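Asks: When you get a sec, could you give me coordinates for this:
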Amino acid sequence: MTPAPEKKLAPAVASKPKPFMAFVMDEVTRSQLERAAEDAGFAGDVYVGDTDAALATLAEVVPARHLVLDLADRTDLVAAVNAFAEVCQPDTRVLVLGAVNDVAVYRALLDLGVSDYLVKPVAGPQLTAALVRLGAEAQPDTGDKAVSAAGRGTVTGVLSARGGAGASTVAVNLAWALSVEAPGKCALVDLDLRFGTAAMMLDLEPGRGFKEALDNPGRIDSLFMERAMVRATDNLSLLAGEEDVAAEPAVAEGALDVLFDRLAGAFDHVVADLPRWRLGDHVKHLDRLFLVTEPTLAGLRDALRLKDAAQALAGADLPVLIVLNKGGAAKKGELTEADAVKGGLPKPAYVLPDEIKVQSQAQATGKPMVQIAPRAKASRVIVEMARDLAVDDGDAVPAKSLFGLILGGRTKEAGP
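Replies: Alright, predicted model coming up:
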């Protein structure tokens, strides 16, 4: 097994440096690249390791938009770049370093979308100039992702009225369905850093640094997003943690403001699995809230209380949509939808039937219910939720077959 590459941090520059990631073969190139990056206005991580280690690292993180790849250990550079294309975003700007001095290879790499190719050894001024060009290429890209209210992603919160009502299940499946049904990228955020289960449901290891970033919001920048978020599929990334259950993670003042601002700026859709603690700090960042409750008397009581509290904290115009979950799970003592409405609960926007067998299968495989059983009744309701959200957000939702949930949301490991 190839060992993980050694990480070296390039020095930051003062005037809003552009984030980048670099993977180089040796310490000489690392030192040279760090100096060139600083001169060109970049800051980020420089890793020392071979091409296999670089591919393994990029498969586990969300890559920076600017990427430097040292492929001096490969003779077939076209094949190597194609391998990296499988783990990078389509808009990634790439500078390649290599040992092959062949104009045909240079032209082939440019045809693949590589921004530039330099043959090693590279002089410092030449490397700096290439990095300046790399950063300049990305500047005109202000059309679809303009930094304005209209161009920002929307944030949907999912909250359980009571423990075990199923908010995490709804959040994970909704995020997965959104990543397939709606255009653009989706982020799933599990804000319960001690007992959250989103990562477990997707069979992923949480990224590192979430707790520290909430305690020090100055760390919440684009580099943090690249390192801490874990990719579930091409269009779905997860931000979660798994911290000591004995101590509640500290959240500095303003940290959640910065976090949600960054997420909404980087993703088209953000689904946040919310714990009930710090409700006021969470709901003020939402465009809508799904309140998940079981059809029980206690669930009805707490759903009413939380709806009133959320709208008191965030404003009466916050849309609070009731999701009645696990319908039919209890044969006796269960309230019907009509009973819930008579009790004062708004008419549920969605009713999810109990799917105990499918849920058990999902937990055993570490895959969302909507992926493994798209024909299940609950899966169909969640897909309806995702499509309704996409329409509300102004996205044109293409018609998809049920197989789209499996094929469109395939993970990298699944292959073509």
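Asks: alpha carbons only for contacts and neighbour counts from here, please
Replies: Noted.
Asks: Let me know the secondary structure of Ser179.
Replies: helix (DSSP: H, G, I helix; E, B strand; the rest coil).
Asks: give me every residue that touches it.
Replies: The neighbourhood of Ser179, defined by C-alpha atoms under 8 Å, 6 or more residues apart in numbering, consists of Lys185, Cys186, Asn235, Leu236, Gly409.
Asks: and stretch 68-77, how far apart are its ends?
Replies: 14 Å (C-alpha to C-alpha, to the nearest Å).
Asks: ignore the last one, stretch 133-149
Replies: End-to-end for stretch 133-149, by C-alpha to C-alpha: 29 Å.
Asks: about what we covered before: mind giving me the PyMOL select for the contacts of Ser179, buried ones only?
Replies: Applying 16 or more other C-alpha atoms under 10 Å to the contacts of Ser179, the buried members can be selected in PyMOL as follows:
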select buried, resi 185+186+235+236+409
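Asks: can you list the contacts of Ser179 in a markdown table and add distance to Asp317?
Replies: Formatted as a markdown table, the contacts of Ser179 follow (distance: C-alpha to C-alpha, whole Å):
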| residue | distance to Asp317 |
| --- | --- |
| Lys185 | 26 |
| Cys186 | 24 |
| Asn235 | 30 |
| Leu236 | 29 |
| Gly409 | 33 |
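Asks: To compare against the first, here's the next sequence to fold:
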Amino acid sequence: MAPPEQSRVPILAFVTDDESEAALRGGFVDVGAGFQARRGDAHTAARTLEKEGTPAILLVDISGIEDPFAALDALASVCTPDVRVLVVGESSNLTLYRRLTRDLGIAEYLYKPLTRENVAIFFGPHVTGAAQQGGGERGGSVITVSGARGGCGATTIAVNLALQLAEVSRGHVALLDLHLRTGTAGIMLGVRSGTGLRVALEEPDRVDSLFLDRSSIPVADRVRLVASEEPMEAAPRPTENGVKNLLAMLTARFNFVVVDTHSPPGVAERIALATAQNRVVVTGPDVAGIRDTLAIRKFAASLGGGNVLTVLNRENLPGGLKTKLVSDGLGAAPDVIIPDLPRHLPRAAHFGRPAIEESAVFRKALTPLTHRIAAVKPAEAGTSLLSRLLGRAGG
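Replies: You can find the predicted model right below:
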């Protein structure tokens, strides 16, 4: 299990020279925020933040980098969406400034030589919060995983999809289990679910900015679980505002939010499906599963936007329908097919170990779904990866 997240560094800077560091330290003296400086550029920052937590404000140097836009795109993929990025460089070109601040969503750009006064004037407001936030949609991508019927393996898909997304993208992933009384995501990961999820869904006014740190559980590198184990006699009543607020908090902190839903959809599931950029429907090789898959896909399509992806789980299950019959029933071949693995997957779940670590066959079968989702980000056409991940599309 990954260690708990450390407190976020307020300001972390990567600069290539002593003079710039001195100007930054002088300019940030009066803002009262913790400041850390390291020697390096945007490439150094990307390598570092693959292993460390994202600071609240990140300042990077693009001096001497042949393709700064590619470097910043690479950096964006390893940062949480709520980071605010400041950039310094050698060029005073106005076109570069406009591309960085308007197209890529960078908060501010200054060219060298830096002075204490310029740092305080132009970077200071972004550190103190006085600068106006960008106007684009904020946050990461929401992916719902819905089982056509109970027992079809949707939670197994959701749990391992979240883990594999973090591996493939090096982004930060949240796994949200909406099964408040009977959820098994925590069991599959060998952890006990935390508390607070029900409160967040029912009473959003009681949830503050520290909720995620207190209520989410680190389960792997860059993956945190948000789940609850409510007693069977409990009657959770998620509110529309509570669900929307929770998803907004999660997408501000994570590049991907994988939501394990149940059917038929309630208030929480309906909002999650409406928000999602990718809606994964998992079915087994049976007639009832085909019927319910078609119903869920129809409902998801009525919400507009987003992709609907069908996963056939447990292919070649003894007594199950052949794949061709499943495809005929669905009207098209499933997007992803995962074979029946009666020995490896139950054993992994019993011992609280991820199935992708126990079964190479399962890992390989899940990879096409992971790759497809990792390549799709919530963005309008023409915006860059950096702008999409930082949530400030073309301000």
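Asks: hmm, back to that, among the contacts of Ser179 of the first structure, find me the one that's closest to Leu335 of the first structure.
Replies: If you rank the contacts of Ser179 of the first structure by distance to Leu335 of the first structure using C-alpha to C-alpha, Cys186 comes first, at 34.3 Å.
Asks: Just tell me what the closest one corresponds to in the second structure.
Replies: Taking TM-score structural alignment, the alignment pairs Cys186 of the first structure with Val173 from the second structure.
Asks: Alignment lookup: Val46 of the first structure to the second structure.
Replies: Val46 of the first structure maps onto nothing in the second structure, by TM-score structural alignment.
Asks: With Ala165 of the first structure instead?
Replies: Applying TM-score structural alignment, one finds that Ala165 of the first structure aligns to Cys152 in the second structure.
Asks: residues in contact with its match?
Replies: Val282, Thr283, Gly284, Asn313.
Asks: State the number of residues packed around the second one.
Replies: It refers to Thr283 of the second structure. 31 (other C-alpha atoms under 10 Å).
Asks: Surely Leu201 of the second structure touches Leu246?
Replies: Yes. Leu201 of the second structure is within contact range of Leu246, at 7.0 Å (criterion: C-alpha atoms under 8 Å).
Asks: Please say which of those two ends up with more neighbours.
Replies: Remark: of Leu201 of the second structure and Leu246, Leu201 carries more neighbours, 24 against 19, as counted by other C-alpha under 10 Å.
Asks: so what's the residue lying closest to the more buried one once chain neighbours are set aside up against?
Replies: If the residues on either side of it in the chain are set aside, Leu201 of the second structure comes closest to Gly242, at 4.2 Å by C-alpha to C-alpha, 6 or more residues apart in numbering. For Gly242 of the second structure, the contacting residues are Ala200, Leu201, Glu202, Glu203, Pro204, by C-alpha under 8 Å, 6+ apart.
Asks: Please narrow the residues you listed to those residing in strands.
Replies: Assignment to strands by DSSP state E places none of these there.
Asks: Show me which of the contacts of Cys152 of the second structure is closest to Val259 of the second structure.
Replies: Val282 (13.1 Å).
Asks: and the closest one, what helix or strand is that in?
Replies: Per DSSP states H and E: Val282 of the second structure is located in strand 278-283.
Asks: if you line the two up, which stretch of the first structure does that strand fall on?
Replies: Under TM-score structural alignment, the match for strand 278-283 of the second structure is residues 288-293.
Asks: what helices or strands is the longest helix seen in the first structure leaning on?
Replies: Identified as the longest helix of the first structure according to DSSP state H is helix 297-314. Judged by 3 or more C-alpha pairs under 8 Å, 6 or more residues apart in numbering; DSSP states H and E, helix 297-314 of the first structure is in contact with helix 279-283, strand 288-293.
Asks: Distance to Ala373 of the first structure added to the ones you listed, as TSV?
Replies: Shown next, in TSV, are these (distance: least, C-alpha to C-alpha, whole Å):
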stretch	distance to Ala373 of the first structure
helix 279-283	31
strand 288-293	21
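Asks: Counting neighbours, which bits of stretch 91-110 of the first structure end up buried?
Replies: In stretch 91-110 of the first structure, counting by 16+ other C-alpha under 10 Å, buried: Thr92, Arg93, Val94, Leu95, Val96, Leu97, Gly98, Ala99, Val100, Tyr106, Leu109.
Asks: list the contacts for the first one?
Replies: Neighbour list for Thr92 of the first structure: Pro63, Ala64, Arg65, His66, Leu67 [criterion: C-alpha under 8 Å, 6+ apart].
Asks: For it, give its distance to His269 of the first structure.
Replies: Relative to His269 of the first structure, and taking C-alpha to C-alpha, Thr92 of the first structure is found at 20 Å.
Asks: now do the fourth one
Replies: Distance of Leu95 of the first structure to His269 of the first structure, computed by C-alpha to C-alpha: 30 Å.
Asks: out of the contacts of Cys152 of the second structure, which is most surrounded?
Replies: In the contacts of Cys152 of the second structure, the most neighbours by other C-alpha under 10 Å go to Thr283, 31 neighbours.
Asks: who's in contact with that residue?
Replies: Thr283 of the second structure touches 147-149, 152-154, 289-290, 293, 310-313, counting by C-alpha under 8 Å, 6+ apart.
Asks: Any figure for the gap between the closest residue in space to Leu191 of the first structure that isn't next to it in sequence and Ser168 of the first structure?
Replies: Leaving aside its sequence neighbours, Leu191 of the first structure sits nearest to Leu274 (C-alpha to C-alpha, 6+ apart; 5.6 Å). Using C-alpha to C-alpha, Leu274 of the first structure is found at 8 Å from Ser168 of the first structure.
Asks: Common neighbours of those two, please.
Replies: Taking C-alpha under 8 Å, 6+ apart as the criterion, Leu274 of the first structure and Ser168 both touch Val158.
Asks: Can you classify the most centrally placed residue in the first structure by secondary structure?
Replies: The centroid of the first structure falls nearest to Ser237 when counting by C-alpha atoms, centre = their mean (2.4 Å). Classification of Ser237 of the first structure by three-state DSSP places it in strand.
Asks: what residue of the second structure matches up with it?
Replies: Per TM-score structural alignment, Ser237 of the first structure is aligned with Arg224.
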